[in-house]
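# Could you look at this predicted model? Sequence included:
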Amino acid sequence: MAAEKKFYMTADGKAKLNEELEYLKTEKRKEVVERIKIARSFGDLSENSEYDSAKEEQAFVEGRISTLEKMIRNAVIIQDDETNTNTVAIGKAVKFIELPDGEEEEYTIVGSAEADPSQGKISNDSPMAQSLLGKSVGDQVSVQTPGGEMKVQILEVK
């Protein structure tokens, strides 16, 4: 059997996944079952859009529960490595400038479970993070993006 994918995350990120899983198992499941029960009372299931909708939601909730359980089971907690503050690693924030004359940007590299670009958190699986990981302050890095190649220079790692 092939090894399961590891999900890199902070301790806070794992706690949030556990909270979501608990909510889905204890509250959301019950809500969906109640919706199904009510929809069944409307009669003919073959033409019952309420029933179909509730069953679709049930499938989504069960799929999400399965996904969360797998992510939690295969979680690798990112340890704060204070020994090397100049090298880009998962869990660290990296500030860079797009060359030749772009503006400064800063992102924290996190596991895919916690990625939220609008909050400045990018997945370690993203092309940007893959290009930056292991590099140091002052390094110039080429990043392959959907729009073409982009060059950046690392200004700070924290």
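Perfect, thanks for sending it. Numbering: from 1, shown residues only.
# only C-alpha atoms for contact and neighbour calcs from this point on.
Fine.
# list the buried ones in stretch 53-61?
Applying a neighbour-count criterion of 16 or more other Cα atoms under 10 Å, the buried positions in stretch 53-61 are 54-55, 57-58, 61.
# Let me fix that, I meant to ask about stretch 114-129.
Judged by neighbour count using 16+ other Cα under 10 Å, the buried positions of stretch 114-129 are 114-115, 121-124, 128-129.
# cool, and stretch 17-35?
For stretch 17-35, the neighbour count (16+ other Cα under 10 Å) marks 17-18, 21, 24, 28-29, 32, 35 as buried.
# alright, now check it against this:
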Amino acid sequence: MPEKIKKRLEEEIKQLEYELTTELPAEIKKAVALGDLSENAEYHMAKQRQVFVNARLGQLKKRMGELAMVNLTNIPHDKVGFGATVTVFDESKNEEIVYKLVTSEESDVSQGLISTTSPIGRAILGKKVGDTTTVVTPNGKRDLEILKLVTIHDAAE
């Protein structure tokens, strides 16, 4: 797992755990002291936030576990996979575009960083140089031809 992603996820987990164990109990205690809980908006908001924070913590911890299990040796050397930098020819735009396949936490389309779970990422995964694929995007169908591929293994050398 890339260290910056791990650090960012750990920081968010730490912040949410602090909120869950320190800030929210204090808010709930303060709201309870105000009296009738059935009409106490502060109490209901704090309880809703508590449910949200618990759910988000669960998501983040699950994602940390998933990312920790990524085995780089299983990523193909000759096909598009995680970490690959791919140059494609977009026939609908009549231009070459360079994409790097990254995790969903790192994705930034304006920088050419696309998630392996995005429509384009899914469409080009497993493809080789010379392959053509059709991807359905919110802007319509696009035909992409793989022109150049630099895998995560090539980049490490």
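All right, it came through fine. Everything numeric here is computed off the predicted structure, so don't read it as measured data.
# that older thread, make CSV from the buried residues of stretch 114-129 of structure 1 and add secondary structure and distance to residue 84 of structure 1 to it.
Listed next are the buried residues of stretch 114-129 of structure 1 as CSV, based on DSSP: H, G, I helix; E, B strand; the rest coil; distance: Cα to Cα, whole Å:
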residue, secondary structure, distance to residue 84 of structure 1
114, coil, 23
115, coil, 23
121, strand, 20
122, strand, 21
123, strand, 21
124, coil, 18
128, helix, 21
129, helix, 18
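# Out of these, which two sit at the greatest distance?
Pairwise distances across the buried residues of stretch 114-129 of structure 1 (Cα to Cα) peak at 15.7 Å, for the pair 114 and 128.
# Compile the buried residues of stretch 114-129 of structure 1 into a markdown table and extend it with columns for distance to residue 156 of structure 1.
Supplementary listing: these in a markdown table, determined by distance: Cα to Cα, whole Å:
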| residue | distance to residue 156 of structure 1 |
| --- | --- |
| 114 | 22 |
| 115 | 20 |
| 121 | 16 |
| 122 | 16 |
| 123 | 19 |
| 124 | 18 |
| 128 | 15 |
| 129 | 15 |
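# Closest one to residue 108 of structure 1 out of those residues, please.
Each of the buried residues of stretch 114-129 of structure 1 was scored against residue 108 of structure 1 by Cα to Cα, and residue 121 proved nearest at 4.8 Å.
# Let me see the ranges of the strands in structure 1.
Along structure 1, counting by DSSP state E, strands occupy 7-9, 75-77, 93-98, 104-110, 121-123, 140-145, 148-157.
# Need the winner for burial among those strands.
For those, the largest average neighbour count (mean count of other Cα atoms under 10 Å) is found in strand 7-9, namely a mean of 24.
# now for that one, which elements pack on it?
strand 75-77 (3 or more Cα pairs under 8 Å, 6 or more residues apart in numbering; DSSP states H and E).
# Residues touching the strand it packs on, excluding its own?
Under the criterion Cα atoms under 8 Å, 6 or more residues apart in numbering, residues 6-11, 14 lie in contact with strand 75-77 of structure 1.
# Residue 99 of structure 1: neighbouring residues, count only.
15 (other Cα atoms under 10 Å).
# Setting aside sequence neighbours, what's the nearest residue to the equivalent of it over in structure 2?
In structure 2, residue 99 of structure 1 lines up with residue 91, judged by TM-score structural alignment. What sits nearest to residue 91 of structure 2 in space, not counting adjacent residues and going by Cα to Cα, 6 or more residues apart in numbering, is residue 143, at 5.6 Å.
# What residues does the equivalent of residue 61 of structure 2 over in structure 1 make contact with?
For residue 61 of structure 2, the aligned position in structure 1 is residue 69, judged by TM-score structural alignment. With contact set as Cα under 8 Å, 6+ apart, residue 69 of structure 1 has these partners: residue 21.
# ok, now how distant is residue 69 of structure 1 from residue 79 of structure 1?
Counting by Cα to Cα, to the nearest Å, the gap between residue 69 of structure 1 and residue 79 of structure 1 amounts to 21 Å.
# How about residue 131 of structure 1?
Computed as Cα to Cα, the residue 131 of structure 1 to residue 79 of structure 1 distance reads 21 Å.
# Pick out whichever of the two has more residues nearby.
Neighbour totals were compared for residue 131 of structure 1 and residue 79, and residue 131 leads with 17 against 11 (other Cα under 10 Å).
# Chain neighbours aside, what residue packs nearest to the more buried one?
If the residues on either side of it in the chain are set aside, residue 131 of structure 1 comes closest to residue 143, at 5.7 Å by Cα to Cα, 6+ apart.
# Thanks again, I'm all set now.
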